[in-house]
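*Asks:* 3D, please:
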Amino acid sequence: MASDTGSSYTGACHPAADPDVAAAHIAAVRAFNRSYTRVVGALRHGVLGTDFSLTEARILFELATFGAAEVVDLRRVLDLDAGYLSRILTRFQAKDLIARKRSDVDARRQVVELTDTGRAVFTELDKRSQQDIGELLHPHSPAVRDRLVEAMAVIEAILDGENPGGTPPSGRADTVAAGSSTPGDRNAAPGAPVTARSGAPVTPSDAAATSGSPFATARPESAVTLRDPGPGDHGWVIQRNGAVYAREFGWSREYEALVARIVADFLNCHEPHRERAWIAEHRGAPVGAVYCMQESPDTARLRVLLVEPTARGLGIGSTLVNACIDFATAAGYRELALWTTNAQTAARRIYDRAGFHLVQEDPQFLFGHNLLGQRLCRPLTGPPASR
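*Replies:* From the prediction side, this is the model:
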């Protein structure tokens, strides 16, 4: 997040605040910026007790981690002004930290790489950074550190993600939404965890996030694991369904109560070989869930599909739906059904791709709104779900 001085000046050269964003939200982000830059020492003259600025340290990190780079690529990755970067590289060369040469591919392009001196300098910077962050975290318990890392991941996913509005980025394999649940009557042994990947290639910037360096800014390739619910997970499903649907659709507590009844029925009466639930995990935190429950001896029902808003775009919705299809098929059902509404348009696209078709649609007043209730079905003896 960019540094913010907190100045109250509102002269003509400063753009007005976005009228669609609450002033309290803007103030909270600015306050966090001021606090965070102080904690990590970004306002000091030199980073980590050295003469290097934060930008200079970041350039050293790029060259140390990914090797020689064309200047134009370095400028693009770090979003730096060409003249500013040129002056930094000139200083680096004067200190024998880098060497320059012409590109073998295009002589008009310049390539820079660290010298032995430059690599030694970066090694010392990285060591100091590890020590500083270790001292920052040491007073806190492992549980608090886990909460901190999870909170940082949420901030990163929201502000640095490719799809801040919730629309999956182009090129991704799957569309994800906070899916539907199934109002109405309720109703194979657990298998190995399922792993889903986004399908996006790992870039050098992605790899940087796995190095442990504080200079890394991008996220690694996103991996999502499906597992059986553990203690507290069913309560999380109820709470998150209520919160997400209230915020995104304005649904009343009637919906949360419905989810609570569905989950309670599963816990009290489910048959392990005919019914199952999954929790989707990303970076060690739950980000989605779905239940497969018995409607009749021949029909299973997909229920309470949910994907956290911050985890959309990772293919979680399709992965959860396909897990239900595979389980219901193996359990001997001939059909998989679900109930949704016309409000769940993104989830409907997932269902359509998975082979579900509309069999019934009725206007209903539910959760404080006039909705079209939709029953979708998919035969389990036909072609497999689209992956």
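*Asks:* can we go C-alpha only for contacts and neighbour counts from here?
*Replies:* Noted.
*Asks:* Just the strands from the stretch 201-350 of the chain, written as ranges.
*Replies:* For the stretch 201-350 of the chain, the strands defined by DSSP state E, counting those that start in this stretch cover 223-227, 276-282, 285-294, 299-307, 335-341.
*Asks:* list the helices and strands the last one packs on?
*Replies:* This points to strand 335-341. Packing contacts for strand 335-341, counted by 3 or more C-alpha pairs under 8 Å, 6 or more residues apart in numbering; DSSP states H and E, involve strand 299-307, strand 369-379.
*Asks:* what does the first one give?
*Replies:* With contacts defined as 3+ C-alpha pairs under 8 Å, 6+ apart, the secondary structure elements packing on strand 223-227 are strand 194-197, strand 276-282.
*Asks:* Which residues does the longest one contact?
*Replies:* Here strand 276-282 makes contact (C-alpha atoms under 8 Å, 6 or more residues apart in numbering) with 188, 190, 222-229, 233, 270, 286-293, 311, 316, 320.
*Asks:* ok, which stretches of the stretch 51-200 of the chain are helices?
*Replies:* For the stretch 51-200 of the chain, the helices defined by DSSP state H, counting those that start in this stretch cover 54-66, 71-78, 82-94, 116-137, 142-160.
*Asks:* Quick one: buried ones out of the contacts of strand 276-282?
*Replies:* Among the contacts of strand 276-282, those that count as buried by neighbour count (16 or more other C-alpha atoms under 10 Å) are 222-227, 229, 270, 286-293, 311, 316, 320.
*Asks:* To check against the first, give me the structure of this:
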Amino acid sequence: MESLIQERVMKIRQFNRFYTNIIGLINQNILESPYSLAEARILLEINNAATCTASSLVEILQIDPGYLSRILRRFKKDGLIEAVRSMTDGRSQILNITEKGRATFRQLSDASSSQLVGLLEQLPQGAQQILVHNMAAIQYMLSDKADTSITIRRHQSGDTGYIAYRHGVLYEKEYGLDHRFEKYVLQSLIAYLEDPSKGEIWIAECCGIIVGFIGIVEINKRTAQLRWFLIEPEFRGGGLGRKLVETVMEYCQQKYYNHVFLWTFKGLDAARHLYQSFGFNLTEEKENDTWNNQLIEQRWDVMLNAD
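*Replies:* Okay, the predicted model is just below:
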């Protein structure tokens, strides 16, 4: 786990260096203006704040006090801001932006927007949307109010295609299954969509990203099959699998099924322990050469609501 954390730390630092180079934070002046993006940000905070002091800027921007002091002296000299003594604290000075400061800030803001327009215009429309979406996700996940808990919802339009896609990608990567397995999953989902009232699919999400899913399909009035159970690798081992199976089993109890079964592969020990904890028992094993020559399929069954 420690090595995984270190790997992620290095990737974040690599991104920081890349992004800082692209945007030109601190050192790069905005087009023909003598002011940098950092200075424009300070003007923005002074302009937006009802009451602004140097100490509040240090706290908001996490900026070095000495560096900020030099910038504020320059702003005063250039006539962009003025300082008046606080009526409530004689030791503090309130920073106010002047009309010249507001005009300068508008010019800096327009120039900055022009830079970003130039950056975006190098990308196709779809790539622009992905870029903006991922930036919003980073901002959300790192904000103080971010809710990174996992939620579970019923499936919506488009989910079934994504389920087939992720099965195809992960099962090829982790078990060596080829396109025939993806076709098998897709066909089962198409059959479900023919009559979605005969079952249900649940989708697990974290910050709006799908991280797992599970489904149940009615075989007859008393029997149902658990299907399409998959957890993204990064979210395994944290209890999400148990939560999804609990959701399915509660549904089966409500529907008064007395028999639930599933098919899986031999060697998936974590899944085996999970199924056993819900009362499933191994009832059948057989070779399946359809997707992989060394694959052993297993059937697990559990009885519910016994009369």
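*Asks:* Any idea what the TM-score is?
*Replies:* For this chain pair, the superposition-based TM-score is 0.59 by TM-score structural alignment, normalised by the length of the second structure; 275 aligned residues with a C-alpha RMSD of 5.7 Å.
*Asks:* still on that earlier bit, and Gly332 of the first structure, which of the helices and strands packed on strand 223-227 of the first structure is closest to it?
*Replies:* Closest of those to Gly332 of the first structure is strand 276-282, at 13.6 Å (criterion: C-alpha to C-alpha).
*Asks:* and the closest one, how far from the chain's centre?
*Replies:* A distance of 15 Å separates the C-alpha centroid of strand 276-282 of the first structure from that of its chain, computed with C-alpha atoms, centre = their mean, to the nearest Å.
*Asks:* got it, and stretch 176-186 of the second structure?
*Replies:* The answer for stretch 176-186 of the second structure is 27 Å, by C-alpha atoms, centre = their mean.
*Asks:* what comes up buried for it?
*Replies:* Under 16+ other C-alpha under 10 Å, the buried positions of stretch 176-186 of the second structure are 177-178, 181-182, 185-186.
*Asks:* who's in contact with that stretch?
*Replies:* 161, 164-165, 167-168, 171-172, 228, 290-292.
*Asks:* Quick check: most distant residue from the centroid of the second structure.
*Replies:* Farthest-out residue of the second structure from its mean C-alpha position, per C-alpha atoms, centre = their mean: Gly90, at 47.3 Å.
*Asks:* Just give me the neighbour total for Thr50 of the first structure.
*Replies:* As a burial measure, Thr50 of the first structure scores 12 neighbours (other C-alpha atoms under 10 Å).
*Asks:* Distance of it relative to Glu335 of the first structure?
*Replies:* Thr50 of the first structure sits 66 Å away from Glu335 of the first structure, going by C-alpha to C-alpha, to the nearest Å.
*Asks:* Next: Ala24 of the first structure.
*Replies:* 50 Å.
*Asks:* More neighbours: which of those two?
*Replies:* Taking other C-alpha under 10 Å, Ala24 of the first structure and Glu335 do not tie; Glu335 has more neighbours (21 against 9).
*Asks:* The more buried one reaches Cys377, doesn't it?
*Replies:* Yes - using C-alpha atoms under 8 Å as the test, Glu335 of the first structure is close enough to Cys377 to be in contact (6.8 Å).
*Asks:* Identify the contacts common to these two.
*Replies:* Between them, Glu335 of the first structure and Cys377 share no contacting residue, judged by C-alpha under 8 Å, 6+ apart.
*Asks:* Deepest-packed of the helices of the stretch 51-200 of the first structure, please.
*Replies:* helix 54-66 (a mean of 19; mean count of other C-alpha atoms under 10 Å).
*Asks:* Would you mind giving the orientation angle of it with respect to helix 71-78?
*Replies:* 110 degrees (axes from the mean of the first three to the mean of the last three C-alpha atoms, to 10 degrees).
*Asks:* Against which helices or strands is helix 54-66 of the first structure packed?
*Replies:* helix 71-78, strand 110-114, helix 116-137.
*Asks:* Thr90 of the first structure: which of the ones you listed is closest?
*Replies:* Here strand 110-114 is closest among these (C-alpha to C-alpha), at 10.8 Å.
*Asks:* distance from that closest one to the second structure after superposition?
*Replies:* Once fitted to the second structure, strand 110-114 of the first structure is off its aligned match by 4.3 Å on average (mean C-alpha distance after the TM-score superposition for the first structure).
*Asks:* Okay then, goodbye and thanks.
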